[in-house]
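Novice: Sequence first, then the predicted structure:
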Amino acid sequence: MTSTIVPTFDHFYPVTQQQQEPRSSQYTLQWRRGQLLVKSFSKFPQPYLPFIDNQQLLIECLKHSPTDLVSIDAKLGKTVLSFWAEACEQADKPIFLRIPSGSKLFKRGNEGAMWLQLIDRVIAGVLLLLLIPIMAVLIMVMQVYSPKSIFTREWRVGEKGKLFRAIKFSTLNQQNNKALGRWLRKSGLEHLPKLWNVLRGEMSLIGTRCWTLEEAITLTVITKSSRFAPIQN
């Protein structure tokens, strides 16, 4: 059973600048068997939401809804995806990018998948044990120069299109740590905290790679377009 949800969000909570969503995005919300589908606006006549600009209300709605997971259309773009991902994170609801049928971009093969994940986690655990002293030194050095920005958490798209936060050391070019930031980027040490993501099964060292939101959106849209492209002789 599929139903379209058209709530009136604008009058429940005060809206701050940080909670506002650009009003150029148009999408429908549909609930299907425990899944909330966030879909791009179509040309077919149906109710739609031009925007949701109150993130706190969205969080509360998600928390108290029977939704098991949220599936969102890549066509909506990075801003809308980030807006919904942050709300789902705070509401403790998993969110997935909608994958075109037949696409293998975000799928790991079933054969040997469990073994690959186990190997990933074992390798990540061993590396973490070996690299903890180096990471501890880096954290202490970064606390001296930029105590408020030691880590950054960026959205990535992993297996089956699931959105998650990838953790890495911050390399922001602040006044006192430009040299440190450049060194972390050149050496690749900024990515060491991502071993925690591998240990949690969100990323892979030897299997399917994860994608940035920009890459995932581009790949998904290209895949959809190629399915309907005319055959040329």
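Specialist: Arrived safely.

Novice: going forward, measure contacts and count neighbours with C-alpha atoms only.
Specialist: Fine.

Novice: Pull the contacting residues for residue 21.
Specialist: 51-54, 79-80, 83 (C-alpha atoms under 8 Å, 6 or more residues apart in numbering).

Novice: Pull the most distant pair out of those.
Specialist: 54 and 79 (14.2 Å; C-alpha to C-alpha).

Novice: Please identify which of those two sits among more neighbours.
Specialist: Remark: of residue 54 and residue 79, residue 54 carries more neighbours, 21 against 13, as counted by other C-alpha atoms under 10 Å.

Novice: Summarise which helices and strands the biggest helix by length in the chain is packed against.
Specialist: Longest helix in the chain by number of residues, with DSSP state H as the criterion: helix 113-145. Judged by 3 or more C-alpha pairs under 8 Å, 6 or more residues apart in numbering; DSSP states H and E, helix 113-145 is in contact with helix 194-199.

Novice: and the helix it packs on, what does it pack onto?
Specialist: Using 3+ C-alpha pairs under 8 Å, 6+ apart: helix 194-199 touches helix 113-145, strand 163-169.

Novice: here's the one I want to compare it with:
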Amino acid sequence: MSTLSLSNQAAMRKPSRDRASYYTLTWRQKQLLLTLSPTQTTPLLPALESEQLLADCLKRSPIHLVKLTPDIGEAALALWADACAKVNKPAYLSVPSIAALPKKQNRLKWWLKRLVDWSAAALLILVIGPLMLGLSFLIRLQSPGPVFFSQWRVGERGKLFRILKFRTMVTGAELYHHQVMGHQAGLHKCENDPRVTPVGRWMRKYSLDELPQLINVLRGEMSLVGPRPWALYDAVRLSPAVRQRLNALPGITGIWQVTGRSHLRDLDDVNRVDLRYMGSWSLRQDFKILLMTVPKVLSGFGAF
């Protein structure tokens, strides 16, 4: 069933949630490009509707990575990301390139930033280890289920990665995400989200649920300071005009978190703030954002 390795282009159906949509798969230089197709132009590949069968096909294929257009939707992105993770092949969101990347502006200062990231993350994990253990105990005591919450986010150059957080909601809360958020146009944040546990609400107020992201920093998937790491349900709703922002290395804290967290919720506006940050990036600015983060966290600024 090594379908992907036998053909350069094929079409497949979207997962059963939307039978009217089709995809075009194009194989270029050991990269598989997945785009939305308006009509069925070649025979369907029903085997690829299953995550496990898709993973089997990817495993047998010589491709090195998969690129996915945001237009295919959240469900399809998650399906492919999960299948790619099973066979250790990276999945990327296909995003337009951008010149104003901090990494390109000054490589020496950028690597200094990354050295600070890794060193500080390792030190913080050692120092606050007892606190993290205590929070883990509270989560297990309050609600049955895993201590950590993992979710696909968009990282540097569109690479998909699983962000780590302390679980602040009831188990299985993701299944009810769109039911709770409805047709909310801006950021999918709900002040009185019924899925959040009492302990989770307290942790969210002081951003304690984000401490496990220090592990993402050690993995090289995040920085201490950078733009917000978009979830798939937010990334697919970005307008093409600001999708270039998805090239950025995301951060645990950033300019939006310390300035507009409580009132700036329009997706494109948040991205424009991040694009300005990227265009004027400096180590001094990152240090200033870190200093601003401390009082914001202690006061529970815009958190819910």
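Specialist: All right, it came through fine. Remember, it's a predicted structure, so these values are computed and weren't measured experimentally.

Novice: re earlier: could you tell me where the longest helix of the first structure falls in the second structure?
Specialist: Using TM-score structural alignment, the residues of the second structure aligned to helix 113-145 of the first structure are 110-142.

Novice: Show me what counts as buried in the matching stretch.
Specialist: Residues of stretch 110-142 of the second structure classed as buried: 110, 113-114, 117-118, 120-121, 125, 132, 135-136, 139 (neighbour count, 16 or more other C-alpha atoms under 10 Å).

Novice: Let's have these in CSV, adding distance to residue 211 of the second structure.
Specialist: Listed next are those as CSV, based on distance: C-alpha to C-alpha, whole Å:
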residue, distance to residue 211 of the second structure
110, 23
113, 19
114, 18
117, 14
118, 14
120, 13
121, 10
125, 9
132, 8
135, 10
136, 11
139, 14
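
Novice: need the helices and strands packed on helix 194-199 of the first structure in JSON lines with distance to residue 200 of the first structure, can you?
Specialist: Below are those laid out as JSON lines (distance: least, C-alpha to C-alpha, whole Å):
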{"stretch": "helix 113-145", "distance to residue 200 of the first structure": "8"}
{"stretch": "strand 163-169", "distance to residue 200 of the first structure": "11"}
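
Novice: Nearest to residue 206 of the first structure, out of these?
Specialist: Closest to residue 206 of the first structure of these is helix 113-145 (C-alpha to C-alpha; 6.7 Å).

Novice: so what does whichever helix or strand comes after the closest one touch, helix or strand wise?
Specialist: Proceeding N to C from helix 113-145 of the first structure, the next assigned helix or strand is strand 151-157, under DSSP states H and E. If you count contacts as 3+ C-alpha pairs under 8 Å, 6+ apart, strand 151-157 of the first structure packs onto strand 163-169, strand 211-212, helix 213-227.

Novice: Out of those, which is the most enclosed?
Specialist: For these, the largest average neighbour count (mean count of other C-alpha atoms under 10 Å) is found in strand 163-169, namely a mean of 21.

Novice: what's the mean deviation for the helix or strand following that strand versus the second structure?
Specialist: Note on strand 163-169 of the first structure: by DSSP H and E, the next helix or strand toward the C-terminus is helix 178-187. Superposed on the second structure, helix 178-187 of the first structure shows a mean distance to its aligned partners of 1.5 Å (mean C-alpha distance after the TM-score superposition for the first structure).

Novice: Other residues contacting helix 178-187 of the first structure?
Specialist: Here helix 178-187 of the first structure has contacts from 170-173, 190, using C-alpha under 8 Å, 6+ apart.

Novice: Tell me the residues of the second structure aligned with that helix.
Specialist: By TM-score structural alignment, helix 178-187 of the first structure lines up with residues 197-206 in the second structure.

Novice: that older thread, and the buried residues of stretch 110-142 of the second structure, which two are furthest apart?
Specialist: Farthest apart among those by C-alpha to C-alpha are 110 and 139. That separation is 36.7 Å.

Novice: how close does the nearest residue to residue 192 of the first structure once chain neighbours are set aside get to residue 133 of the first structure?
Specialist: Sequence neighbours aside, residue 168 is the residue nearest to residue 192 of the first structure in space, at 6.6 Å (criterion: C-alpha to C-alpha, 6 or more residues apart in numbering). Taking C-alpha to C-alpha, to the nearest Å as the measure, residue 168 of the first structure falls 16 Å from residue 133 of the first structure.
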